[in-house]
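Asks: My questions concern the predicted model and sequence given below.
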Amino acid sequence: MNSVEIANELNDLLQGRNILEQLSVPQLVEKATSRGEAILTVDGAVRAVTGKYTGRSPKDKFMVEEESSKDKIDWGKINQPISSEVFDSLYTKVVDYLKEKEEIFVFKGFAGADPSSRLGIRVVNEFAWHNLFAHQLFIRPTAEELEEHEADFTIVSAPTFKADPAVDGTSSETFILVSLEKRIILIGGTEYAGEMKKSIFGIMNYLLPQQGILSMHCSANVGESGDVALFFGLSGTGKTTLSADSNRKLIGDDEHGWSDNGVFNIEGGCYAKTVNLSAEKEPEIYNAIKFGTVLENVTIDPETRIPDYDDTTLTQNTRAAYPIQNIENIASPSVGGHPKTIIFLTADAFGVLPPISKLTKEQAMYHFLSGFTSKIPGTERGVVEPEPVFSTCFGAPFFPLHASVYAEMLGEKIDAHEANVFLVNTGWTGGSYGEGSRMKLSYTRTMVRAAIDGKLDNVFTEQDPFFGLSMPTQIEGVPTEVLNPRNAWADKDAYDQKAKELAGMFHENFKKFGVISKDISEKGAPIV
């Protein structure tokens, strides 16, 4: 099936009488509740339950192997190939399935706050609450933009359509299939709305670098003087918390591009974790949950309709999706200049990485490729000891090109714009998990603010003997003994042993990149 035939089938679907296009938030809220898809909370948020799939299904995500893109994709366990025949067959089945539904919901919008590189997207949903999710997470068009809107990519989502692996060639009943050539993302068998968000991010991560734009899994904020800071980090490292600063405006909390014009948000909303959420700990997120916010898998009192964010009965991956305008202190539009400061966040459960260190360009590229953090006991079933996690570019599941493409672009931009890069450990100090303690958030905030304000540009540093990192010897507001992790350990021999162990893990992980720049692999790596 060629692209014209795909488009014809889609047009037949979109011209049906069951199509409801560009409904407003109140209309989608009404539809979601009247159809029994969701319930309203006391604050007017829409709470939906996603069934057995409460997170992404990476083993069920495939990219169609096509002539126009197959030589560019970094194929493997993350970017799994699938044939055009499998895609075409499932696509026809899903479209025919949706034609029989009483109502189908369509949203038109954009990905990318910079008009010069934004992507026109169309989202076709079986569920009203999924369409509300798309409305809140992607960039909403003005009336004028809507009149001229053209979809560069279309998501077709049918959660209740389940594949038969024996017949359809999938791994399970669930499938997320991406055809770059036909510009379709086909989703079925899962009700988890995050698949839509991350699929579009993956598309941008394929398209933007080919336009000379670095796509990044990071948050971004900007100060009064226009100085932009980026925060890279995997789940649990504090990316959202640290980028939400009352003294700085939020550009975006998760996905950004860095072009010749500067930084821009890819999304129009936020998809925040809500586990243990409180007004005291994270007031910006707590207060952003208003009418029209989508809550996923959050426990709700059946009578008062008050959310219980501490209840993880359904999943620890409870989420809230809301437009970025629900955050008070934001940059509008969601763009900024070239970053002055880049922060790499890691939660080191081994307790051996410095709480903050300044990186050379080669070290920055090395740690960007490594993307290190730790899984903590209790966060996943079967995790009883801290486990190292290395996720390339701090978001390996979302990057279809070879990792070196993104790392080299980062290095070029660091050079061109003289950005300072820091590695910040928000994990343990004074010992490993179970012995030491978590780094105080107040200390981390003080260190990050000092880095952003330029107070660490010309301070005295000492070199970490295991990782070769430059550690400031003094930062106002932070105890001196905290700054060198070895000094914080009572048992220095135990520290040395654990540091060597982690350094070895870094070296072993980096082998997967094969032949890569000698400067990165030698000058950026741990020195033991």
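Replies: Good, I have the coordinates. Numbering: from 1, shown residues only.
Asks: C-alpha from now on. contacts and neighbour counts both.
Replies: Noted.
Asks: got the contact list for the lengthiest helix in the chain?
Replies: Looking across the chain with DSSP state H, the single longest helix is helix 492-510. For helix 492-510, contacts defined as Cα atoms under 8 Å, 6 or more residues apart in numbering pick out 350, 352-353, 370, 390, 431, 466-467, 486, 489, 521, 525-526, 528.
Asks: same thing with stretch 446-459?
Replies: With Cα under 8 Å, 6+ apart, stretch 446-459 has contacts from 229, 340-341, 343, 356, 422, 424, 472-475, 477-478.
Asks: Would you list the buried entries among those residues?
Replies: By neighbour count, with 16 or more other Cα atoms under 10 Å, the contacts of stretch 446-459 hold 229, 340, 341, 343, 356, 422, 424, 472, 473, 474, 475 as buried.
Asks: Closest one to residue 334 out of these, please.
Replies: For the buried ones among the contacts of stretch 446-459, the closest approach to residue 334 (Cα to Cα) belongs to residue 229, at 13.5 Å.
Asks: give the contact list for the closest one.
Replies: 220, 221, 222, 339, 340, 341, 342, 343, 452.
Asks: let's see it at 6 Å
Replies: For residue 229, the contacting residues are 220, 221, 339, 341, 342, by Cα atoms under 6 Å, 6 or more residues apart in numbering.
Asks: Then residue 250?
Replies: Taking Cα under 6 Å, 6+ apart, we find residue 250 in contact with 221, 330, 331.
Asks: Please enumerate the strands of the stretch 101-250 of the chain.
Replies: With DSSP state E, counting those that start in this stretch as the criterion, the stretch 101-250 of the chain has strands at 104-111, 119-125, 153-158, 175-179, 184-188, 214-222, 228-233, 249-252.
Asks: Make a markdown table from these and add distance to residue 61 to it.
Replies: Formatted as a markdown table, the strands of the stretch 101-250 of the chain follow (distance: least, Cα to Cα, whole Å):
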| stretch | distance to residue 61 |
| --- | --- |
| strand 104-111 | 21 |
| strand 119-125 | 18 |
| strand 153-158 | 14 |
| strand 175-179 | 5 |
| strand 184-188 | 9 |
| strand 214-222 | 19 |
| strand 228-233 | 23 |
| strand 249-252 | 26 |
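Asks: can you tell which of those is closest to residue 140?
Replies: Nearest to residue 140 among the strands of the stretch 101-250 of the chain is strand 104-111; the distance by Cα to Cα comes to 5.1 Å.
Asks: Put this next to the first one:
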Amino acid sequence: MNIHVAPSGLHEILAAKKVHHNLSAVQLVELGLQRGEGMLTSTGAFRVETGKYTGRSPKDKFIVREPSVDKDVDWGAVNQPMSQDAFDRLYTKALDYLNKQEELYVFDGFAGADPEYRLAVRFVNEYAWQNLFVRQLFIRPNAEELKHHSPQFTVISVPGLSADPQTDGTRSETFIVVSFEKRVVLIGGTHYAGEMKKSIFSVLNYLLPKQGVLSMHCSANVGKDGDVALFFGLSGTGKTTLSTDPERALIGDDEHGWSDRGVFNFEGGCYAKCIRLSQEGEPEIWNAIRFGTVLENVVLREDTRIADYDSDKLTENTRAAYPLEYIPGALQPSMAGHPQTIIFLTADATGVLPPIAKLTKEQAMYYFLSGYTSKLAGTERGVVEPEATFSTCFGAPFLPLAPTVYAELLGDKINRHDVSVFLVNTGWTGGGYGSGKRMKLGYTRKMVTAAVAGQLNDAEYETDPIFGLAIPKAVEGVPSDILQPKNTWADPEAYDRTAKQLAAQFAENFKKFKGVAESIQQAGPSVQ
């Protein structure tokens, strides 16, 4: 990756103003408190509110249409183009805004634990708490690495700057814009810190496949014998929760690369959902919410400042950002070998998919391209209840290239490394949203544990007549009656109708993929 010199005008601002470079977590918390940006909770976490935006704003994301990327980017509703002139105007506006701030905060770090593929990143923030956020979530360089750090991509986050759609070429006051030629990301009009994290993920999703590395929206862990498991899924499907296992070392909770050397984490921290978090259900995450952790939009009890994780008063998308080392036994550095098991997580709001099913290689490719799940409340602006969606490769909002680029890379790696693939439904059972209930986390954990341990590779299976999925007849510690979703419905005919409707949605969605092998097309649900 080419070394990047800071964009024109930014050097001068960072040299002339009062800029805090690479502060410690303690220093950033102190400054955040002094500036009234947030407050400490009873456990010492730094709690903030992000205001109007408590989730990502995907419709306000743009890529600058530049000659070097024009033919590669999969332009459309996800990858919306912005002209170079519009970007230059917005960039100048952002620099003018930075120039008016009394203080700025800079963090220099890395994205990518594997030194062969890492990206040197710089974040420029107007808020101390947002600088703490990126410090905890990205890879922190040691003193020697910091001395030689030269940013290859710069993220400028100015939440207080609103765009004018009439003059700036945006859809609203919010903007997240990537320029691959200038190697800059501009973020404004939103205080939601997750935009910074996901913007770098999008950048890596463009750069790494060109080097033969599969970039993945997944969590990963590794067992004592070196066996690696990947967990794909959209926000809220359980990636962080299920990969945080006291019996296995956490590699990372959200974003990874898979090269010829193995799997590596993109980040140095975790960004866990904490709505209805409990010490009993998720002790590792519970204990990670301490001093240095950024807690977003969690309601506190006024008298004690104890977090009320059950409250969705501000949003369902409450979050905790903490460094990997807050999880006992997390792998450092965050690199491991090739996976033996892949889990596709889906929160099925219809309640018709089985809680676990083993996939053939062709089915794995079909369900990876489909990326079916339900968007959960709060993860995106405007989503207030579960909403069925097909998110290609379980990460469509972050994929600048054509979906088949990522799918072909995955298929090649599954074949070469003989990986077992499972579909796991963490959504509803006994009916859809509103009539059924959410699958118990304890049961899901037991099913995932059995899959990762290889216990289901030679299990006895029965085939679902509509989806063609191989459903195990028994999983240790799980009631057998919940394994077949139809058995959990009070009205079997209602189940059949709903299942056929979902199968038809799968088929309709898959029509958009061109050039996919016939064997993969035939691996989907049966539609009569």
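Replies: Right, received. Where do you want to start? The structure displayed is predicted, hence computed values, not measured ones.
Asks: Pick the one among the contacts of stretch 446-459 of structure 1 closest to residue 14 of structure 1.
Replies: So of the contacts of stretch 446-459 of structure 1, ranked by how close each gets to residue 14 of structure 1 (Cα to Cα), first place is residue 229, at 42.0 Å.
Asks: re the thing from before, got the buried residues for the longest helix of structure 1?
Replies: Buried residues in helix 492-510 of structure 1 (16+ other Cα under 10 Å): 495, 498, 499, 500, 502, 503, 504, 506, 507, 509, 510.
Asks: Can you state the mean residue-to-residue distance of the host helix or strand of residue 295 of structure 2 versus structure 1?
Replies: Per DSSP states H and E: residue 295 of structure 2 is located in strand 294-296. Superposing on structure 1 and averaging over aligned pairs (mean Cα distance after the TM-score superposition for structure 1), strand 294-296 of structure 2 comes out at 1.2 Å.
Asks: rewinding a little: using TSV, please lay out the buried ones among the contacts of stretch 446-459 of structure 1 together with distance to residue 245 of structure 1.
Replies: Below are those laid out as TSV (distance: Cα to Cα, whole Å):
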residue	distance to residue 245 of structure 1
229	11
340	16
341	15
343	14
356	18
422	18
424	17
472	23
473	25
474	23
475	19
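Asks: quick one: which of these is nearest to residue 212 of structure 1?
Replies: residue 340 (19.4 Å).
Asks: need the helices for structure 2, in chain order.
Replies: Under DSSP H, structure 2 gives helices at 10-16, 25-34, 84-99, 128-137, 143-147, 165-168, 194-207, 239-243, 283-288, 361-370, 403-417, 441-452, 492-510, 518-521.
Asks: quick one: which of those is nearest residue 397 of structure 2?
Replies: helix 194-207 (8.3 Å).
Asks: The closest one vs structure 1, mean deviation?
Replies: Counting by mean Cα distance after the TM-score superposition for structure 1, helix 194-207 of structure 2 comes out at 0.6 Å.
Asks: Now do that helix and helix 403-417, the angle between them.
Replies: In terms of direction (axes from the mean of the first three to the mean of the last three Cα atoms, to 10 degrees), helix 194-207 of structure 2 departs from helix 403-417 by 70 degrees.
Asks: tell me the angle of helix 194-207 of structure 2 relative to strand 103-111?
Replies: 40 degrees.
Asks: Kindly calculate the angle that helix 194-207 of structure 2 makes with strand 214-222.
Replies: 120 degrees.
Asks: who's in contact with the nearest residue to residue 347 of structure 1 once chain neighbours are set aside?
Replies: Closest residue in space to residue 347 of structure 1, ignoring its immediate chain neighbours: residue 427 at 3.8 Å, by Cα to Cα, 6 or more residues apart in numbering. Contacts for residue 427 of structure 1 (Cα under 6 Å, 6+ apart) come out as 347, 348, 349, 438, 439.
Asks: what's the neighbour count on residue 34 of structure 1?
Replies: Counted by other Cα atoms under 10 Å, the residues lying close to residue 34 of structure 1 total 12.
Asks: and the gap between it and residue 24 of structure 1?
Replies: Residue 34 of structure 1 sits 15 Å away from residue 24 of structure 1, going by Cα to Cα, to the nearest Å.
Asks: Just put the contacts of helix 492-510 of structure 1 in CSV and tack on neighbour count and distance to residue 55 of structure 1.
Replies: Listed next are the contacts of helix 492-510 of structure 1 as CSV, based on neighbours: other Cα atoms under 10 Å; distance: Cα to Cα, whole Å:
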residue, neighbour count, distance to residue 55 of structure 1
350, 26, 27
352, 31, 31
353, 29, 30
370, 23, 23
390, 22, 19
431, 24, 32
466, 18, 36
467, 21, 34
486, 25, 38
489, 22, 37
521, 20, 34
525, 24, 33
526, 22, 34
528, 13, 38
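Asks: Contact partners for residue 125 of structure 2?
Replies: So residue 125 of structure 2 contacts 104, 105, 131, 157 (Cα under 6 Å, 6+ apart).
Asks: didn't residue 48 of structure 1 look like it was pressed against residue 296?
Replies: Yes. Residue 48 of structure 1 lies in contact with residue 296 (Cα atoms under 6 Å); the separation is 5.3 Å.
Asks: Give me the neighbour count for the closest residue to residue 173 of structure 1 other than its chain neighbours.
Replies: Nearest non-adjacent residue to residue 173 of structure 1, counting by Cα to Cα, 6+ apart: residue 163, 4.3 Å away. Number of residues near residue 163 of structure 1 (other Cα under 10 Å) recorded here: 20.
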